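In: with the input below, show me the fold.
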Amino acid sequence: MLSLPFVALLASQGQALDLRNIQAAALYSQSHRGSALLVLQDGKEIFAEAENRFDLSREHILASGSKSFSCTIAVALQAEGKLKLDEPVSQSVQEWQQDPQKSSITISQLLHFTSGLPGKIGPSIVRLNKDMYGTAINTPLAAEPGKVFMYGNSHLAVFGEVVKRKTGLDPAIYLQKHILDPLGVKASWQRDQKGNPNLAGSASMTARDWATFGQMVLQKGQWHGKQVLPAQELQKCFQGSEALSTYGLNWWLNVPFNGTLDAGDEVPVQLAKAGKDQQQIAPSAPQNVVMAAGAFNQRLYLLPDEHVVVVRFGEGGDWSDEAFLKLLLGK
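Out: This next block holds a predicted model:
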């Protein structure tokens, strides 16, 4: 049985964004080494701009924006009955079964980056890694599972191996076949010497393809009348952990900061200080705003109240999510 159309799920269309506000946000993007800005509202493209000689038809590296795909892979596998978020990773990675701490790590902890693995493993250049997945599996823990948020590629390298063992497929191929193909979009991936895709930061897409993926997520897993991903399970991607409230299952959340941010220089967001004990990514924006964020200021913003999806590509420099969203929303 097909789910209700998106418009019925949301009851009404979002209040139209003011074009002047969009243009102000676009000027901010362009002046901060932007390459592209794309805005969808109610599933329709209302603004598209190539900036600083970029071509909107070109793919662009998403950097850590790539991480957001992993939660959708987990949701798809759960819908197939092949995975549960609370199951021990050691059910698939038998090498961990005899380790008293690693044997307790769950899939959810991998995706929350609270597995206890050190955040970063291997060279930053993907092709210089001999076997990212094997290295991550064999890396000693740096913390007790579930206690500390450590941002990096190690957790998703292990998750990639879990996907391979559960499906017999390369995780990027599984993503393409089960999630991206139904949307009519594609992603390209950089791989290590063993052929493993770096799920933590090596995908490339066009702005329109990334926006389409975001639109499906905003529509609670629905696309053209078909339920690509189950809505209830997809919602778990946007729940923080006890270790860090502002990070869901590979998505950044615009909620008050609670936890210990021990993530080194790789953290892709600037938490705007909104008081001694309360921080948010963008205090002026609604708390239900979520984003995928990557190095050099790649962004995929989902704004449920406004029914808006925004893709922003950039080439580095200063960036403030608060400043950009404040302009976009006319706050």
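In: contacts and neighbour counts: CA atoms only from here.
Out: OK.
In: for L169, which non-adjacent residue is closest in space?
Out: Closest residue to L169 apart from its sequence neighbours, by Cα to Cα, 6 or more residues apart in numbering: V163 at 7.2 Å.
In: which residues does the residue positioned nearest the centre of the chain contact?
Out: The centroid of the chain falls nearest to S68 when counting by Cα atoms, centre = their mean (2.1 Å). Listed by Cα atoms under 8 Å, 6 or more residues apart in numbering, the contact set of S68 reads L249, N250, W251, A292.
In: shouldn't it be within a helix?
Out: Yes. According to DSSP: H, G, I helix; E, B strand; the rest coil, S68 belongs to a helix.
In: also this sequence, please, to line up against the first:
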Amino acid sequence: MSLVLALSATSCAAQSLPAETARKSDACQRAIAMSDADRGLAVLVLKDGEPVCSSPRSMLDQPHELWSGTKSFLGIMAAIAVKDGLLSLDEPAAATLTEWQDDPQREKITLRHLLSMTSGHKSRVGRPPGYGKAVASDITAPPGSRFLYGPVPSQIFGEVMRRKLQASGKSGGPKEYLEERLFAPLGIENYKWRNGPDTKPLMPQGVVMSARDWAKFGEFVHSGGRIEGDRIVDPDTFESLFEGSAANAAYGLSWWLPRTSQSEDAVTATTDIDDHADLLPADMVVAAGAGDQRLYVIPSLGVTIVRLAELDLAAVLRGDQGKWSDYEFIQLALEAVDTESQTPSN
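Out: Predicted coordinates:
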């Protein structure tokens, strides 16, 4: 009898494996179809570093605009720079931007304010000024009081990094610094970084990168900032990147978070992540760009997801938020990874 039961159990298990594989494959195809139906170009899902769901290889290797997905590189750049002794998050930007000294408002702005979009600078999304003009931009709110999403704080951070690197005797600017410390060691090669009106690299939106290489960056974040076992970021700073501010709980230091936002910011409203915050993995972090470019990293599940799409510029200019659902896409992508669906939620 024991032998019969054992054989029966083995047979059932064997039958369930193909069924589970088919279910995951179906979920993968539905995730890709959902993306394709809404301007999608590429989907790549990694589980513990291995691809489990993806668009055709040719689409994964085609560089594409990340738009504001670029911003999330800045938080990591800051965490590396703290480790390298170049800066600290809570130092006043005026310590480097000497023209801000003796200005009562600007003297209060820290690097944390710049990365969390709470520096008080109001700027038009999609129209980055050069570094110099960004530094000279007006302050419209006390630092730390309001979440004002736009390109100016990122451009200012770029100028801070440029001056920090110059003062330390390092050659190149923030782009070259990130290439040397992060991109090259990770094997990120299929990209370019566009310049702004002042011929300096655009910090808010300049990176054009393949899905495969963006996923390498996601895996780096998943690892806690390690390359071949060596942590190249300051641990405390790295953790700070994924903590919301008093002005917007759904945005950390250049990363979007699954939290309910108290901000009335229009950009925050373009995603349904905060609407479903309680149902999403609590430790998920998101790099997001116009046209619904997405990099989702979920460390607790060992999952990294990339989605690239065409930007409908006319719709953006009309203020049309579109119909893309991050929540629905994430659910499909996770079905393609794990049948248990036991995601740690908020």
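In: and the TM-score between them?
Out: The TM-score (TM-score structural alignment, normalised by the length of structure 1) is 0.84; 299 aligned residues with a Cα RMSD of 2.1 Å.
In: who wins for neighbours among the contacts of S68 of structure 1?
Out: N250 (29 neighbours; other Cα atoms under 10 Å).
In: quick one: map that residue onto structure 2.
Out: Using TM-score structural alignment, the partner of N250 of structure 1 in structure 2 is S254.
In: so that match makes contact with M77?
Out: No. The pair S254 of structure 2 / M77 is not scored as a contact, 10.5 Å apart, by Cα atoms under 8 Å.
In: so where do the strands sit in structure 2?
Out: Ranges of strands within structure 2 are 40-47, 50-54, 64-65, 191-193, 207-209, 226-227, 230-231, 285-289, 293-298, 303-309, based on DSSP state E.
In: so which of these comes closest to C28 of structure 2?
Out: Closest to C28 of structure 2 of the strands of structure 2 is strand 50-54 (Cα to Cα; 5.6 Å).
In: okay, angle between that closest one and strand 303-309 too, please.
Out: Between strand 50-54 of structure 2 and strand 303-309, the angle comes out at 40 degrees (axes from the mean of the first three to the mean of the last three Cα atoms, to 10 degrees).
In: still on that earlier bit, who wins for proximity to E99 of structure 2 among the strands of structure 2?
Out: Once the strands of structure 2 are compared by Cα to Cα, strand 191-193 is nearest, at 28.1 Å.
In: contacting residues around that closest one?
Out: Counting contacts by Cα under 8 Å, 6+ apart, the residues outside strand 191-193 of structure 2 that touch it are P63, K175, P201, L202, G206, V207, V208, M209, S210, D213.
In: in ChimeraX, how would I select just the buried ones from those?
Out: In ChimeraX, a selection of the buried entries from the contacts of strand 191-193 of structure 2 looks like this (16 or more other Cα atoms under 10 Å):
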select :63,175,201,202,206,207,208,209,210,213
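In: and V311 of structure 1, how far from E49 of structure 1?
Out: Using Cα to Cα, to the nearest Å, V311 of structure 1 is found at 11 Å from E49 of structure 1.
In: more neighbours: these two, which one.
Out: Set V311 of structure 1 next to E49 and count neighbours by other Cα under 10 Å: V311 wins out with 25 against 18.
In: now which residue in structure 2 aligns to that one?
Out: Alignment note (TM-score structural alignment): V311 of structure 1 maps to V306 of structure 2.
In: before we move on, the earlier item: per the alignment, name the residue of structure 2 opposite the residue nearest to the centre of structure 1.
Out: So, by TM-score structural alignment, S68 of structure 1 is matched to S72.
In: mind listing what the residue nearest to its match when sequence neighbours are not counted touches?
Out: Closest residue to S72 of structure 2 apart from its sequence neighbours, by Cα to Cα, 6+ apart: S254 at 4.7 Å. Going by Cα under 8 Å, 6+ apart, S254 of structure 2 touches K71, S72, F73, L74, G75, L115, S116, L241, A287.
In: can we see that at 7 Å?
Out: By Cα atoms under 7 Å, 6 or more residues apart in numbering, S254 of structure 2 lies in contact with K71, S72, L74, G75, L115, S116, L241.
In: count the neighbours of Q176 of structure 1 for me.
Out: 19.
In: check A24 of structure 1 too.
Out: If you count neighbours by other Cα under 10 Å, A24 of structure 1 ends up with 17.
In: before we move on, what about Q279 of structure 1?
Out: 19.
In: my guess is it meets K273, correct?
Out: Yes. Counting by Cα atoms under 7 Å, K273 is a contact partner of Q279 of structure 1 at 4.9 Å.
In: what about the equivalent of S188 of structure 1 over in structure 2, how many residues close to it?
Out: Residue correspondence to structure 2 (TM-score structural alignment): S188 of structure 1 is matched to K192. Using other Cα under 10 Å, K192 of structure 2 has 14 neighbouring residues.
In: related to what we said a few turns ago, so which of the contacts of strand 191-193 of structure 2 comes closest to P153 of structure 2?
Out: Out of these, the member with the shortest distance to P153 of structure 2 (by Cα to Cα) is L202, at 11.6 Å.
In: so who does the nearest residue to W67 of structure 2 once chain neighbours are set aside touch?
Out: Leaving aside its sequence neighbours, W67 of structure 2 sits nearest to Q205 (Cα to Cα, 6+ apart; 4.2 Å). Contacts for Q205 of structure 2 (Cα under 7 Å, 6+ apart) come out as L66, W67, S68, G69, T70, K71.
In: return the residue of structure 1 aligned against Q205 of structure 2.
Out: That one, Q205 of structure 2, aligns with G201 by TM-score structural alignment.
In: would you check how far apart that match and A187 of structure 1 are?
Out: 12 Å.
In: over to A143 of structure 1?
Out: From A143 of structure 1 over to A187 of structure 1 (counting by Cα to Cα), the distance is 33 Å.
In: these two: which is more packed in?
Out: More crowded of A143 of structure 1 and A187, by other Cα under 10 Å: A187, with 22 against 16.
In: how much space separates that one from L218 of structure 1?
Out: 19 Å.
In: then F257 of structure 1?
Out: 23 Å.
In: got the residue ranges for the helices in structure 2?
Out: Ranges of helices in structure 2, per DSSP state H, are 2-36, 57-60, 71-83, 111-115, 131-135, 152-167, 174-178, 184-186, 211-222, 235-240, 313-318, 326-335.
In: of all those, which one is nearest P197 of structure 2?
Out: Closest to P197 of structure 2 of those is helix 131-135 (Cα to Cα; 9.0 Å).
In: so that closest one matches what in structure 1?
Out: Mapping helix 131-135 of structure 2 onto structure 1 (TM-score structural alignment) gives residues 133-137.
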